[in-house]
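**Q** My questions are about this predicted structure, shown below with the sequence.
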Amino acid sequence: MTHRQTLEALSGLLLVLFAAMLSATVVSTALPQIIGALHGGQSQFTWVVTATLLSSTATTPIWSKLADLYSKKTLLQASIVIFMIGSLVSGFAQDAGQLIAARAFQGLGLGGVQSLVQVVIAAMISPRERGRYFGYLGGVMALATVGGPLLGGLIVDVSWLGWRWCFFIGVPVAAVAFLLLQKTLKLPVLRRDNVKIDYLGATLIAAGVCVLLIWVTFVGESFAWASWQTAAMAGSGVLVLALAVWVESRAAEPVVPLDIVRRRNTALSIVASLAVGMAMFGGAVFLGQYFQIGRGYSPTEAGLLTIPMMVGVLVSSTISGRLTTKTGQVKPYILTGTIVLAVGFAVLGTVDHQTSLYLIGAAMLLVGAGVGMSMQNLVLVVQNSVPLSELGAASGAVTFFRSLGGTIGVSVLGAVLAARVSDLITRQLAAAGVQGGGDAAGSLDLAALPEPVREIVRAAYGDATGHIFMIAAGIAVVGIVAALFLKPVSLRDSLDLPAQETPVEVPAAAGKS
């Protein structure tokens, strides 16, 4: 493809990525209102997010593996169609259960969009030049993440629209992207006979993760940590995942190729991606809830208050992308990004329901900067380490584990938040001598609560949220350790590895090139 053709195709890729990111962020500030309208509680709040992440995580390696075997363009367009159908069904949901199921279906297409956009870009642009374009990806992510909460807040605050348009809004954007890609994207199709996709391995991975996440959601509330239910659910989840590893090691076409995962830089990038995903998704998804429930701001105001984090993503991803292309080095930006991310969450870990908004804004700026410097560069490290024929599987592996980290982060931190909020509300109600507030801990419909109970619930959410941000900071430290042990590599200028050649490793002291 010529440079002009690449830019034309990139417009469609960035547009569909924008629609996919928008589907997640537009809900973030509106979700307290949505769950309140559907009479759901904190568990449903968490699972509306987790369901999408889980299904997209489970299908990411399948989409990516198929991209090594079939038409990348056709697969991407198929994922867009699934995403649009899921969005429409989500908008028509009548209760929290239906919404969770529809979001899970939407996640099937979302997993394809997220992984295939990066695979297609990697098939068009060399790793050295890719840093600049990944800066554009970071910009689109920032725009969607800034615009999403604002748009979601406006939608639920405007009476003639209503919360259902939070799900409908991405459909026309995705449709335009579909038509753009049909016209502009032209890639050679790799066809192979007797292809076997490891659906069993993918199913086992999804089942094992799902069982563990369900256990995390209910442990400590519906049953004790030391109980037969814990032994049964946690034990069976670990057993299924161990079986999945065994199946993957023997599959002719594994969805997560273990020989790629075992390589040092790939393994460390995956560990760092897990940490970044857990910290980013697990922490950021509760910011909108903190501002609305814990501080009493409207959805639109909550969206405006998250702008510092998105500015951090936009600026840092653009600058680090250009510097990566200029120097050919990527490790310094990943290491710096994970450190900044951990510091930002550590500062957020000190917040309560009365913390200065200036301090919170500065901390969110650091979190955004850390995400912008580390997330796409971790994908770039992996893509630089494999030949073109393994590009889809390798990209899918790192995207899979990042999404898995996000899924685990949202579920675990959501369960911790729910337990801490319930404990704080119970103690504060007893201390205040308030009667008739027993159901307050499980309700996000604050308007239906008596005034004294409402203020206690607000304070509990505001005080408990800092606790999960501190946990996110601890998770981000794992990313720092993984980044430290990455071997410095020089990004190659060619699309494919030269025959019988491995990525060029440079001494740690070689910081200039």
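**A** Structure's in. What do you need? Numbering: from 1, shown residues only.
**Q** switch to C-alpha atoms for all contacts and neighbour counts from now on
**A** Will do.
**Q** Hmm, Leu108 is touching Ile82, no?
**A** Yes. Between Leu108 and Ile82 there is a contact at 7.0 Å, judged by C-alpha atoms under 8 Å.
**Q** who has more neighbours, these two?
**A** When Leu108 and Ile82 are compared for neighbours, Leu108 comes out ahead with 25 against 18, by other C-alpha atoms under 10 Å.
**Q** Check the gap between the more buried one and Ala58 for me.
**A** Taking C-alpha to C-alpha, to the nearest Å as the measure, Leu108 and Ala58 are separated by 8 Å.
**Q** Val351 now?
**A** Per C-alpha to C-alpha, Val351 is found 34 Å from Ala58.
**Q** Thr25 now?
**A** Distance, Thr25 to Ala58, using C-alpha to C-alpha: 20 Å.
**Q** swap in Lys487?
**A** Lys487 sits 29 Å away from Ala58, taking C-alpha to C-alpha as the criterion.
**Q** out of the two, which sits in the more crowded spot?
**A** With neighbours defined as other C-alpha under 10 Å, Lys487 and Ala58 compare such that Ala58 has more, 25 against 15.
**Q** Settle this for me: the more buried one is touching Phe401, isn't it.
**A** No. With contacts counted by C-alpha under 8 Å, Ala58 stays clear of Phe401, the gap being 9.8 Å.
**Q** Find residues that contact each of those two.
**A** Common contact partners of Ala58 and Phe401 (C-alpha atoms under 8 Å, 6 or more residues apart in numbering): none.
**Q** Give me the neighbour count for the residue lying closest to Thr6 once chain neighbours are set aside.
**A** Excluding the flanking residues, the one nearest Thr6 by C-alpha to C-alpha, 6 or more residues apart in numbering is Met124, at 7.1 Å. For Met124, the tally of surrounding residues (other C-alpha under 10 Å) stands at 20.
**Q** which residues sit in contact with Met124?
**A** Counting by C-alpha under 8 Å, 6+ apart, Met124 makes contact with Met1, Thr6, Leu187, Leu495.
**Q** which among these gets closest to Leu154?
**A** Of all the contacts of Met124, the one with the least separation from Leu154 (C-alpha to C-alpha) is Thr6, at 35.0 Å.
**Q** So for the one helix or strand that closest one maps to, what gets flagged as buried?
**A** For Thr6, the enclosing helix or strand under DSSP states H and E is helix 3-28. When neighbours are counted by 16 or more other C-alpha atoms under 10 Å, the buried residues of helix 3-28 are found to be 6, 8-28.
**Q** ok, and here's another one to check against it:
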Amino acid sequence: MQLKSSEETASKAELIWAITGILVVFFAAMLSMNIVITALPVIVSELGGTQIQYAWVLTGLLLANASSTLVWGKLADMYSKKVLFQAANIIFFTSSLAAGLAPNMEFLIGARVVQGIGMGGLISLAMAIMGSIVSPRERGKYAGYIGAVLAASTAAGPLIGGVTVDTLGWRWCFWVGIPLCLAALVVVHTKLKVPRYGTPGKIDVFGVILLVTGCSALLIWLSFAGTPEFFEWISLPSALLIGGALAVIAVFVIVERRIANPIVRLGMLRDRTTILAAISSAAIAPALFSCLLFLAQYFQIGRGFTPTEAGLMLLPVVGGNMLGALITGRLITRYGKWKIYIVTGAIVMSTAMFGLGFVLGADTPIWLIIGALIVVGLGFGAQMQNLMLVVQNTVPVTRVGQASSLIAFCRILGGAAGTAILGSVMAVAVGTSAVAPTNGTNPVYAEATGTLFLIAACITSVAVFTNIAIKEVPLRTTV
């Protein structure tokens, strides 16, 4: 198959419009995930939720996101990426509307699960479309744009969420992204042109069910094990969950190796670059997904800040993320080298997180927290999109959807696992299942957050070793 360059598949104006439409809906999706970070303490308190449910508002979304990402990626290699992108957009804004109408925590978590399915499509398809219309060498620049949009939505989300809770009420946090989704539907429909390389085929539904079941069992175990109101780490329920999860995953591997059209081509994991990048993507995820969620509790419940003030305090980490993504993306496009950035990013990010873990408490100077969070963001931004770029460079364009979704799956599953683990640790540390009210100061939450950062730093430090082990390969100049 002769592949075309991006200039041959679309004019410059069409490419700019296409990228703009993708970035708009990508921003709306990521905004909706991050906007609840500062609103969540108020939401859970008002709906009478528990500390475990607090974590599962994000964990449920990330689990559905991760599980559906592989399906969307597989579909992207067989059908129209444009049509799939639009379908994911519709699922996303419909579930966003439902989440804002939630009468209780169970309904809210369910709506967030459906929202995660739509989000999984938007994220993986955005990467797959980018990989189909832009060459890897030029993709560094556009990957930087995606990283910047991610950082901007992460920055704007907590702040907008805080202001919305303090003014309109928390339900509006789920509705503010709907106009952006509708606008993106129009832009993408009229402007996006994506070359189609794959051929239609059957979807491995059984494989999807096995994967979701196995991952869900593991996350449930990570969430509830060790908490007094549920069960101990070493207990019959723990054994059943772990044993069941491992058995289901083993069956999943057997099924995927034998069928003709698997949801995951396990052969991709035999590639050294892909497996190492997948591990790194999972390891760094808690630095952004999980830590921001519990920093919102730290500032509101542990330090007595308002939701708006808490949103402002999260800007340093996402500002650093934006700078890291933009600068490294530009440098990669200009010079073609990428390994130095992902290795350096992993080292500085983990170092800053360990530092925060040791000093974070009820009386930690704010300037110290801000400085450390900027460094964490810089390190994360230097890695996230660049790890995706590295993997896309190793596969032909006909499999870029699966490769993109595999890395996105590992990243999001790592975030879900990190959130589940840290949520369980927080529940044990604060010694109660109910979330404390937000109209006071509870130093227990402040001290517990330091412990969470130490645990998260240990997880993210894995990326230092895996990034060093990745072999640098020159980036292609064609799609």
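**A** Okay, I see it. Note that the structure is a prediction, hence the values are computed from the model and not measured.
**Q** TM between them?
**A** Superposed pair, TM-score by TM-score structural alignment, normalised by the length of structure 2: 0.96. Supporting alignment: 467 aligned residues with a C-alpha RMSD of 1.2 Å.
**Q** what about the helices in the stretch 401-513 of structure 1?
**A** 451-484 (DSSP state H, counting those that start in this stretch).
**Q** Repeat that for the stretch 1-150 of structure 1.
**A** Using DSSP H, counting those that start in this stretch, helices in the stretch 1-150 of structure 1 cover 3-28, 31-37, 42-67, 72-91, 96-124, 127-157.
**Q** Between the ones you listed, which one is closest to Ile293 of structure 1.
**A** Proximity to Ile293 of structure 1, assessed across those by C-alpha to C-alpha, is greatest for helix 31-37 (7.7 Å).
**Q** mean per-residue distance, the closest one to structure 2?
**A** After superposition onto structure 2, the mean distance of helix 31-37 of structure 1 to its aligned counterpart is 0.6 Å, using mean C-alpha distance after the TM-score superposition for structure 1.
**Q** Please work out which residues of structure 2 line up with that helix.
**A** Equivalent residues of helix 31-37 of structure 1 are located at 40-46 in structure 2, counting by TM-score structural alignment.
**Q** Likewise for stretch 65-75 of structure 1?
**A** The alignment places stretch 65-75 of structure 1 over residues 74-84 of structure 2 (TM-score structural alignment).
**Q** residues making contact with that stretch?
**A** Outside stretch 74-84 of structure 2, the residues within contact range by C-alpha under 8 Å, 6+ apart are 72, 121, 125, 128-129, 188-189, 192-194, 196-201, 203, 263-264, 398-402.
**Q** Buried residues of that stretch, list them for me.
**A** Neighbour counts using 16+ other C-alpha under 10 Å place Lys74, Leu75, Ala76, Asp77, Met78, Tyr79, Ser80, Lys81, Lys82, Leu84 of stretch 74-84 of structure 2 among the buried residues.
**Q** same thing with stretch 344-361 of structure 2?
**A** Taking 16+ other C-alpha under 10 Å as the basis for neighbour counts, the residues of stretch 344-361 of structure 2 that come out buried are 344-357, 359-361.
**Q** Aligned to Val134 of structure 2, what sits in structure 1?
**A** With TM-score structural alignment as the criterion, Val134 of structure 2 lines up with Ile125 in structure 1.
**Q** list the contacts for that match?
**A** Residues in contact with Ile125 of structure 1, defined by C-alpha under 8 Å, 6+ apart, are Leu495.
**Q** For it, give its distance to Leu17 of structure 1.
**A** 17 Å.
**Q** Gly474 of structure 1 too?
**A** Note on Gly474 of structure 1: its distance to Leu17 of structure 1, by C-alpha to C-alpha, is 30 Å.
**Q** Please apply the same query to Thr300 of structure 1.
**A** Looking at Thr300 of structure 1 against Leu17 of structure 1, where the rule is C-alpha to C-alpha, the gap reads 23 Å.
**Q** Equivalent analysis for Gly139 of structure 1, please.
**A** With the distance defined as C-alpha to C-alpha, Gly139 of structure 1 ends up 11 Å from Leu17 of structure 1.
**Q** How about Gly409 of structure 1?
**A** 22 Å.
**Q** aligned partner of Ile203 of structure 2 in structure 1?
**A** With TM-score structural alignment as the criterion, Ile203 of structure 2 lines up with Ile197 in structure 1.
**Q** Three-state assignment for its match, please.
**A** Assigned by DSSP: H, G, I helix; E, B strand; the rest coil, the conformation of Ile197 of structure 1 is coil.
**Q** can you pull the contacts of it?
**A** Ile62, Lys65, Leu66, Glu253, Pro254, Val255.
**Q** Out of those residues, which is nearest to Leu357 of structure 1?
**A** Distances from Leu357 of structure 1 to these, taken as C-alpha to C-alpha, are shortest for Ile62 (42.7 Å).
**Q** Help me confirm that the closest one comes into contact with Pro254.
**A** No. Under the contact definition of C-alpha under 8 Å, Ile62 of structure 1 does not touch Pro254, with a separation of 9.1 Å.
**Q** Give me the more crowded residue out of the two.
**A** A side-by-side neighbour count of Ile62 of structure 1 and Pro254, using other C-alpha under 10 Å, places Ile62 first with 26 against 23.
**Q** which one is that one nearest to, not counting chain neighbours?
**A** The spatially closest residue to Ile62 of structure 1, leaving aside those adjacent along the chain, is Val255, at 5.8 Å (C-alpha to C-alpha, 6+ apart).
**Q** residue in structure 2 matching that neighbour?
**A** Aligned against structure 2 by TM-score structural alignment, Val255 of structure 1 finds its counterpart in Ile263.
**Q** What count of nearby residues applies to that match?
**A** Here the neighbour count serves as a burial measure; for Ile263 of structure 2 (other C-alpha under 10 Å) it reads 24.
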